[in-house]
Structure formats: structure tokens, C-alpha cells
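> Could you look at this predicted model? Sequence included:
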Amino acid sequence: MSTDTVDQGPDRTSRLEEEGEIAADYLEELLDIADLDGDIDLDIRHDRAAVEVVADEEGSLSALVGRDGEVLEALQELTRLAVQAKTGERSRLMLDVGGFRAARRQELTVLAEETVAQVKESGEEIEMSPLNAFERKVVHDVVAASGLLSDSRGVEPERYVVVQPAASDD
């Protein structure tokens, strides 16, 4: 298990490792029940336990992703609850299945960069299509790195990001 966070104490690291192990056990049981083949990879990224279910055969885990990642979102919540039941603390672990989130992160980064360019060119804010919490976070991070502003508006499941020009110092 690797860590790519900075200045994290040993207690925090061991707690995140414990979260990952609990999540892995939970997911292995689920894979057995569903008669699905998959391996579990554990990591610590951005001060969170990161758990990925990977398979040798592409698409063999698609049932765990669902349409637009809906099943993956639900599975992540169930996994977080399983961790919380064992540790007594709320978990922020991130779950990926078959690289779905990694691929979606790349798509959203490109979309966010294109939107940033449009806002910089027009000087007008742009409302994006509804996104789930993971997707909005990716967009907010890209927008912040560009020097522009963003916020989320609306109510789930229609919550969306608005990309705004940078505040002027006038």
C-alpha cells in the first residue's frame, strides 16, 4: 500500500489502512456472493483510503458500475457504512470499479478545461450539466487550478457546477 499524501501522521495512516482493509473484506464477500471475479487494490490518496476492484476481463464488473456509475455510487456508500460499522467513525473512502472513476476523471478534466477556456474568452459564467458529488469535485479542482471560481447549485440529483470568471480587484 502506498501513500501519496504529505505530513500525515502514523495514526492517521494506520486508520486509513484499517479502513481500506475493512472495505476490502466487505467487497471480497460481495464479489463471492455475486459470483464475480475481481481483485482488490488498496491505496491512500489525498488523505483518503482508495479501494479499487479490478478484473482481468474488461467489462466483467460492469454490473457493479451500472448506468453512469449509479451502482458504483451506491456500492461506495454501502462500503463506507460497513467501514463505519466496524470503526465507529465516518469514512471518506473512494471506491472505483474497473477503472470507471479514473476514466471519468479524465473525461471531466477535459470538459472542465474546455469550460474554463470558454468562460475566460466570454467573461460570462457557464452552467454545466448535473453531476454527482465525485464529478463536481473533479470540476471544482480543475476550475480552482485555473484561477477561476466555481460553485455548486441546485438540489440532488440535479446539482450542477457553475464556472465563473475570476473576481476582479477593481
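Alright, I've got the coordinates.

> use CA for all of it now, contacts and neighbours both
Noted.

> Next one: Leu16 from Glu121, what distance?
Remark: distance between Leu16 and Glu121 (CA to CA, to the nearest Å) = 42 Å.

> Of those two, which one has the most company?
More crowded of Leu16 and Glu121, by other CA atoms under 10 Å: Leu16, with 22 against 10.

> would you say the more buried one is within a helix?
Yes: assessed by DSSP: H, G, I helix; E, B strand; the rest coil, Leu16 belongs to a helix.

> dump the residue contacts of it.
Leu16 makes contacts with Ile44, Asp47, Arg48, Ala49, as judged by CA atoms under 8 Å, 6 or more residues apart in numbering.

> distance of it from Asp25?
From Leu16 over to Asp25 the distance is 14 Å, taken as CA to CA.

> same question, Pro157
With CA to CA as the criterion, Pro157 and Asp25 are 30 Å apart.

> Looking at those two, which one has more neighbours?
Using other CA under 10 Å as the criterion, Pro157 and Asp25 rank with Asp25 on top: 15 against 10.

> tell me the secondary structure for that one?
Under three-state DSSP, Asp25 comes out as helix.

> could you list every residue that touches it?
Residues counted as contacts of Asp25 (CA under 8 Å, 6+ apart): none.

> List the buried residues for the helix or strand hosting Gly20?
When elements are assigned from DSSP states H and E, Gly20 belongs to helix 10-34. Residues 13, 16-24, 26-28, 31 are the ones in helix 10-34 that count as buried (16 or more other CA atoms under 10 Å).

> Centre of the chain to it, how far?
Taking CA atoms, centre = their mean, to the nearest Å, one finds helix 10-34 lying 17 Å from the centre of the chain it belongs to.

> Presented hereafter is structure B, for comparison with structure A:
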Amino acid sequence: MTNVQPDTEQRSIAQLEEEGDIAADYIEELLDICDLDGDIDIDARNGRAYVSVHAADGANLSLLSKPDTVSALQELTRLAVQSKTGSFSRLILDIGGSRDARRAELERLVARAAERIEEGAAEASLPPMSSYERKLVHDLVAERGLHSASRGEGADRHTVITRVG
């Protein structure tokens, strides 16, 4: 019998902190291998562990803070946590402010899509993105008083924005 928790099960703060500690150890080893300096912060909120890596000016985290790299490292870190806990992890990894940069990019995408709707388009589709990014987009769209829905499957899952009907 496996000990895999369903996505809908809410984790305790202690479980999230354990995930964060395991993830931080994994990332710390990676930074050591890459000979990069970075400070690691762990937080537990909204049913997820958040691990942030930041460094003082002059440290070169830019190599690891590209969106595709952060996404890949997040998946590897989730696997490391899962191998230690036996449970699927939904942890979020941020390196060098990459999540804030991606949120700003998503805000620009939503603003352009909202402009298309205001100019008369029936709907505006955004490119495929992760479930976490789609959640951010849904929140941004709602703040603008518009409606959004996810469509597609797997790697093609994307958000479509429409007027509130």
C-alpha cells in the first residue's frame, strides 16, 4: 500500500514544513554543486510549501532563475520530496525572484487579453501554462471583472478569457 495523498487532502503545517526542509536540503546541495551562493527561506501557506532562494547582489542566480529552469528544478525538487515522504508534493520554488517576474509577465498577458475583449473580441486565449500559473491568471482576470476558464488537456491546458456573461 502506498502512502500517496490525494491532491484534495489538506496538509498540516508540520507536513508542509517537513516538505520545505527536505526541499531546502535538496536545493542547498544543488547550489553547492553549482558553486552558487544563496539563502533559502521556507514558508507554508495556502496548503503548499514555498521555498525561495535569494542572494546578495553579485551572486549569479540568474542562471537558475529563468522560468523554464525554475519549473524543471521545481519538478526535480518535488520528486526529491516525494521520494523522502512517499507523498506527492505541490511545493512552489522561487529562485532569485523568478515568481514575481513571471507574475508580472502574466499580468501583462492578461492586460493585453482584456484589451482584446474590450475591443470586441468574444474571447482571448492565453498560451498553455502550469496549473499554478493558471490559478494566478484566474485571480488576475477576476480582479478585472472578466471571466476565465481552463481548456485543453495536459501540456495544452490554457486559459480562455471572456466577458462575464
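It's in. Quick caveat: nothing in here was measured; it's all calculated off a predicted structure.

> mind listing the strands for structure 1?
Using DSSP state E, the strands of structure 1 run over 39-45, 48-54, 94-97, 126-130, 149-153, 160-164.

> how about those strands in a markdown table, adding mean neighbour count and distance to Gln106 of structure 1?
Shown next, in a markdown table, are the strands of structure 1 (neighbours: other CA atoms under 10 Å; distance: least, CA to CA, whole Å):
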| stretch | mean neighbour count | distance to Gln106 of structure 1 |
| --- | --- | --- |
| strand 39-45 | 17 | 17 |
| strand 48-54 | 22 | 17 |
| strand 94-97 | 22 | 14 |
| strand 126-130 | 16 | 16 |
| strand 149-153 | 17 | 19 |
| strand 160-164 | 22 | 17 |
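
> Would you mind giving those strands as TSV with distance to Leu81 of structure 1 added?
Compiled in TSV, these are given as follows (distance: least, CA to CA, whole Å):
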stretch	distance to Leu81 of structure 1
strand 39-45	18
strand 48-54	14
strand 94-97	12
strand 126-130	25
strand 149-153	26
strand 160-164	26
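
> out of those, which comes closest to Ala63 of structure 1?
strand 94-97 (9.8 Å; CA to CA).

> Mean deviation, the closest one versus structure 2?
Per the superposition on structure 2, strand 94-97 of structure 1 and its aligned residues are separated by 0.3 Å on average (mean CA distance after the TM-score superposition for structure 1).

> what range in structure 2 matches that strand?
Strand 94-97 of structure 1 corresponds to residues 92-95 of structure 2 when matched by TM-score structural alignment.

> what sits up against that stretch?
The contact list for stretch 92-95 of structure 2 (CA under 8 Å, 6+ apart) reads 48-54, 61, 64-65, 70-71, 73-74.

> same question, stretch 85-92 of structure 1
With CA under 8 Å, 6+ apart, stretch 85-92 of structure 1 has contacts from Glu19, Ile22, Arg48, Ala49, Arg80, Leu81, Val83, Gln84.

> residues contacting the fifth one?
So that's Arg80 of structure 1. Ala23, Arg90, Ser91, Arg92, Leu93.

> quick one on the thing from earlier: ok, so of the contacts of stretch 85-92 of structure 1, who is nearest Ala112 of structure 1?
Nearest to Ala112 of structure 1 out of these is Arg48 (CA to CA; 23.4 Å).

> burial count for the spatially closest residue to that closest one that is not a sequence neighbour?
Distances taken as CA to CA, 6 or more residues apart in numbering place Leu93 nearest to Arg48 of structure 1, at 5.4 Å, with adjacent residues excluded. By the measure other CA under 10 Å, the count of residues near Leu93 of structure 1 is 21.

> In this structure Leu93 of structure 1 contacts Asp47, no?
No: if you go by CA atoms under 8 Å, Leu93 of structure 1 and Asp47 don't touch, sitting 9.2 Å apart.

> Would you enumerate the residues in contact with the closest residue to Glu17 of structure 1 other than its chain neighbours?
Leaving aside its sequence neighbours, Glu17 of structure 1 sits nearest to Ala49 (CA to CA, 6+ apart; 6.7 Å). Taking CA under 8 Å, 6+ apart, we find Ala49 of structure 1 in contact with Leu16, Glu17, Glu19, Gly20, Leu42, Asp43, Arg92, Leu93, Met94.
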